[in-house]
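Peer 1: Give me the fold of what follows.
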Amino acid sequence: MNLALWIAAGLLAAVALVGGITKTFVPKEKLAAHSGGEWTAQAGAGFVKTLGVLELLAAVGLVLPAVLGIAPVMVPVTAVCWVLLMVGAMITHGRLGQYALVMVNLVYLALAVFIAWGRFGLEPFVG
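Peer 2: Below you'll find the predicted structure:
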């Protein structure tokens, strides 16, 4: 189970890293022009960049605390925060009729729930 939780955290951290870099460093107009990024047309540039920074923090929070052994409880806490972020993403994409993206967000949400459930209960990091 420990290995599965590490793999899930690594995959989710990679997703968060890519999404965070994109939202933080790609201009909002370019994001809005691509499939799946249409929601950024109605969002402020600061909001999009803030989401990007939150995703970058999530990428770090899903792995680094456990690797360094410093506050490893932040891994499941970060996973819970990711669940909240994905609920917002699912609502946003659902309102735009982007149901395929809602399903992708649901997969990411399920991974985060698995990490939170596993690290809070089944296989917590012991320090």
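
Peer 1: C-alpha from now on. contacts and neighbour counts both.
Peer 2: Noted.

Peer 1: Quick one: residues in contact with the host helix or strand of Leu11.
Peer 2: Assessed by DSSP states H and E, Leu11 sits inside helix 2-25. With Cα atoms under 8 Å, 6 or more residues apart in numbering as the test, helix 2-25 has contacts from 31, 48-56, 58-60, 62-63, 108, 111-112, 114-115, 118-119, 123.

Peer 1: For the comparison step, fold the sequence that follows:
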Amino acid sequence: MNTVLWILTGLLAAALLVSTSKAFVPREKIASAGPTAEWVLDFSPAALRGIAALEFLAAIGLILPAVLGIAPVLVPVTATCVALLFVGATAVRLRRGERKTVVGDLVYLAIAVFIAIGRFGPWAFTS
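Peer 2: Below is the predicted model of the structure:
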């Protein structure tokens, strides 16, 4: 199960890193990618940079504490915060009426919750 948790953690961290592109690409260009990306127009550029910064820090917090062995308890704490981030993403999608596109956010939410439960519980990192 430890291997499964590591794989899911790596996938979630990679998804969060890819998602940080919203800090560097103009929101109008992102929104032109399709209806699933139009949510960016609901936020100011500063808010998008803030979200991207949180996602970047989350990607780091999911991996580095365990790899370096420094405060590995931060991994499940970060996973819990990521779950809250995706609760917010799901709320935005539902508020916008994007019921079909909410599935991706729910999958990421489930992965984050699974990681948090696994790392807080039976597969916690021991120091």
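
Peer 1: TM value for the aligned chains?
Peer 2: Here the TM-score for the pair of chains, by TM-score structural alignment, normalised by the length of the first structure, is 0.95; 126 aligned residues with a Cα RMSD of 1.0 Å.

Peer 1: continuing past the helix holding Leu11 of the first structure, what's the next helix or strand?
Peer 2: Using DSSP H and E, the first helix or strand after helix 2-25 of the first structure is helix 28-33.

Peer 1: in the superposed pair, what's the mean gap between the helix or strand following that next one and the second structure?
Peer 2: Under the assignment DSSP H and E, the closest C-terminal helix or strand after helix 28-33 of the first structure is helix 45-61. Averaged over the aligned pairs, helix 45-61 of the first structure sits 0.6 Å from the second structure after superposition, using mean Cα distance after the TM-score superposition for the first structure.

Peer 1: Which secondary structure elements does helix 45-61 of the first structure sit against?
Peer 2: Under the contact criterion of 3 or more Cα pairs under 8 Å, 6 or more residues apart in numbering; DSSP states H and E, helix 45-61 of the first structure touches helix 2-25, helix 74-95.

Peer 1: now do the same end-to-end measure for stretch 112-124 of the first structure.
Peer 2: 15 Å (Cα to Cα, to the nearest Å).

Peer 1: From Ser21 of the second structure, how far off is Ile7 of the second structure?
Peer 2: 22 Å.

Peer 1: Leu84 of the second structure too?
Peer 2: Leu84 of the second structure is 20 Å from Ser21 of the second structure, where distance means Cα to Cα.

Peer 1: ok so, going back, which of Ile7 and Ser21 of the second structure has more neighbours?
Peer 2: Neighbour totals were compared for Ile7 of the second structure and Ser21, and Ser21 leads with 15 against 12 (other Cα atoms under 10 Å).
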